[in-house]
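Asks: Here you go, sequence then predicted model.
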Amino acid sequence: MGIKLINTDMLKNNRLAWVDYTRGIAIILVLYRHIFEGISRTGLPTAEYSYLEHANIIFYSFRMPLFFILSGIFIGKSLAKRPVGKLIANKFSILLYPYFVWSILQVTLQLVLSKYVNADRHAADYAYILFFPRRIDQFWYLYALFNVTVLYMLTREKLKLGIWQQLLLGAGMYLVSSYVTQKSIDLGFVYDILHYYIFFALGDLLSARILDQGNFSRFASWKTFLLLLPVFVAGQFYFLTKNLEVNDNLYVEAWQPVLFAVIAVSGCAFMACIAFLLQRYNALRMLRVVGFHSLYIYVSHVLVASAVRLVLMKGLGVTNVPVLLVICLAAAIIIPIMIYNIAMHYGAWWLYSLEKPAGNGKTLAVQNA
């Protein structure tokens, strides 16, 4: 049999389609930002395309909270299936292990190819992997999700904190993250724990209702869509105009944390509504495939997009910003999926997890938790 470069088998099982749709939307927004900023660092006149920069600012307002809320939704189900110790080991395998593998690989390649890439790397940067993950491009998210998940499990199962206590703890941590940002205090990986714990806890709070299939018709209704639409538009309009006004893309998040949380959560709710509508009509099925592969896209998309951009600019002389953005975005979605499926075909599952895949050994399941 040949290699399945784009595996669609996951569409046939009992996975929750709306989860894959939501992850698909979120990962595309993540790629957009990273690729656009990579193009900006080349010195090309991205400022001439203000609509692209405006989209970049808007997408930033909810995409990462969305990932943490999604993970929080499934933490209760995961703990019902496995004890804390085994679940931590699982999270190490599927989150922290690929974080180390791919961040070390990326830093190494950036050092070796320093003449050709726009990342300024030094050998000392390897220490950032442990302490200052945000300085290693996109990888901080995996480290943060592992840390937040483990801390949440321990406080829930060992300290017996209830959901409202978790939300109160998360709110306090969230406000501290805003304070240290305002004071320009770099806490490294600790900042991400403080900042995103509240969104993970919110996911846990919503889990019973959002996983109840009896509510799916309500979430997938056009009435819900129309109710959320003006809230979403108003929040994104304010987020964009305020950040442009002060010339700081992080102003609202850092200096107006409560308002940012409202904007982020409303954005997440609107994206979830769109995902439920897509599930209802079984539309844009390839977006489900993208969502299923979101982790595998995430770990390698910067390497892929950088390589494609280099070929386009240096080899083919392409300098049009929108053209570069579209081609690199498409490549950063498709090629990582192909790499993943080739790796699974040849037994290189260890690139993505410490756990050998079950069954035919060709695919790793993306866990909802």
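Replies: Sure thing, it's come through. Numbers count the residues shown, from 1 in each chain.
Asks: all contacts plus neighbour counts: C-alpha atoms, from now on.
Replies: Noted.
Asks: Roughly how far does T108 sit from F131?
Replies: Per Cα to Cα, to the nearest Å, T108 is found 17 Å from F131.
Asks: Look at these two and report which has more neighbours.
Replies: T108 (17 against 13; other Cα atoms under 10 Å).
Asks: quick one, helices of the stretch 251-369 of the chain?
Replies: 251-255, 257-281, 285-292, 294-310, 321-345 (DSSP state H, counting those that start in this stretch).
Asks: List the contacts of the second one.
Replies: Contact with helix 257-281 is made by 17-19, 21-22, 25, 61-63, 65-66, 174-175, 178, 216, 219-221, 224-225, 228-229, 231-232, 235-236, 239, 252-253, 284, as judged by Cα atoms under 8 Å, 6 or more residues apart in numbering.
Asks: One more to weigh against that first structure:
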Amino acid sequence: MVLTETKPAAPRMTWMDLVRGGAILLVVFWHAASVPDQLLDGAEPGYYVRKLNAALGPFRIPTLLVLSGLLVERSLAKGTWRYVTGKVRHVAWPYAVWLTIIFATMGWLSSLTQVKVWLSGGILWYMVALLFCYAAAMLRPRWMPWLLFAALPLAVLWLVEPGIPILDRYLWYGAFFFFGAAVGPHLATIQTRMPVWAAALLALITLGGGYIVAKRLLVSQTPEYLPVSLAGILFVLWLAPRIPRWPLTRLLEWYGRNSIVMYVGHAFASYATVRVLDVTGTENMPYVIPLMMITTFGVPTLLVLARRRIEWLFVFPELRRSRPAARAPRHVSVTTP
């Protein structure tokens, strides 16, 4: 008998689920207010909702990208085949499925024949940004530090100034992904050895920066905007492991573990709600924003609860090669003379 030693599975980083859950809910909150404002006449969110969403702008998507970047080295270590197929199954597939569903809901299916639509992603652009980041990560020379690699898209954005909205967006947000990869080796130091005064300074920059952004004194994708986002993200990385696991935080962790479902599900819910309001002629009613809040949070939550039955909508089924059946031993007949 041969005994094989198996390594215990690494404990799940619940703090990362917590941060991802909080960030994805902020994205849901943003779209619940902004989608009807963009697509419906007169459906404007209140003053404080607009200001709050503006103040949170530097932190929502950048935080999600930094979290993904923190794990990219681990993903690359699995080998090129597993790395590529994993991103196709978990990112490209749900993106294609749900972009098709959303465009079908809105009556825009003919637009899917245009390459530009797939590259821009519409409301699902974050998933396209992720795919570009994962592809670029494979091309990084091993001798190049991640921090320098993170500076490259910003250099192109600010020095070359492409002026192409889609490209500008991916250059800007891609920098956060690679910043996350650069932070990865130093994460334990940030979370355990950062002095309280340094964390307090980061918190002060975060609050002050958010307030300035809400006042529209800072514009996204500019050098002055970057420190605000980075300060907020570093502060959250320091704070998250220190938050007790209360029922509320466990709920956020649950949303974080199902962030892909929340992301595509809320996008569908927001557009489907707008479509219903438009068809029924009720787009100017005073309850539009509250209704949007209910549907954009409620529908994806129901999808998470039903996820096991509809998993193929969010992850492409893994194709496993069937092992050949073991050959039966030959029966040797022994005859006696």
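Replies: Okay, I see it. Computed from a predicted structure; not experimentally measured.
Asks: Now the TM-score, please.
Replies: Here the TM-score for the pair of chains, by TM-score structural alignment, normalised by the length of structure 2, is 0.79; 309 aligned residues with a Cα RMSD of 3.2 Å.
Asks: returning to what we had before: narrow the contacts of helix 257-281 of structure 1 to just the buried residues.
Replies: Buried members of the contacts of helix 257-281 of structure 1, scored by 16 or more other Cα atoms under 10 Å, are 17-19, 21-22, 25, 61-63, 65-66, 174-175, 178, 216, 219-220, 224-225, 228-229, 231-232, 235-236, 239, 252-253.
Asks: dump the residue contacts of the spatially most central residue of structure 2.
Replies: Structure 2 has L64 as the residue nearest its centroid, 4.8 Å off, counting by Cα atoms, centre = their mean. L64 of structure 2 is in contact with R20, A23, I24, counting by Cα under 8 Å, 6+ apart.
Asks: now with 7 Å?
Replies: With contacts defined as Cα atoms under 7 Å, 6 or more residues apart in numbering, L64 of structure 2 is in contact with R20, A23.
Asks: Would you mind finding the longest helix in structure 2?
Replies: helix 14-39 (DSSP state H).
Asks: Tell me the buried residues in it?
Replies: In helix 14-39 of structure 2, counting by 16+ other Cα under 10 Å, buried: 14-37.
Asks: rewinding a little: just put the helices of the stretch 251-369 of structure 1 in JSON lines and tack on distance to I75 of structure 1.
Replies: Below are those laid out as JSON lines (distance: least, Cα to Cα, whole Å):
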{"stretch": "helix 251-255", "distance to I75 of structure 1": "26"}
{"stretch": "helix 257-281", "distance to I75 of structure 1": "18"}
{"stretch": "helix 285-292", "distance to I75 of structure 1": "18"}
{"stretch": "helix 294-310", "distance to I75 of structure 1": "17"}
{"stretch": "helix 321-345", "distance to I75 of structure 1": "26"}
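Asks: nearest to L169 of structure 1, of those helices?
Replies: With respect to L169 of structure 1, and counting by Cα to Cα, the nearest of the helices of the stretch 251-369 of structure 1 is helix 257-281 at 14.9 Å.
Asks: residue contacts, A43 of structure 2?
Replies: A43 of structure 2 makes contact with P36, D37, E283, N284, V288 under the criterion Cα under 7 Å, 6+ apart.
Asks: helix or strand for the counterpart of L161 of structure 1 in structure 2, which one?
Replies: Matched by TM-score structural alignment, L161 of structure 1 corresponds to W143 in structure 2. Taking DSSP states H and E as the definition, one finds W143 of structure 2 inside no helix or strand.
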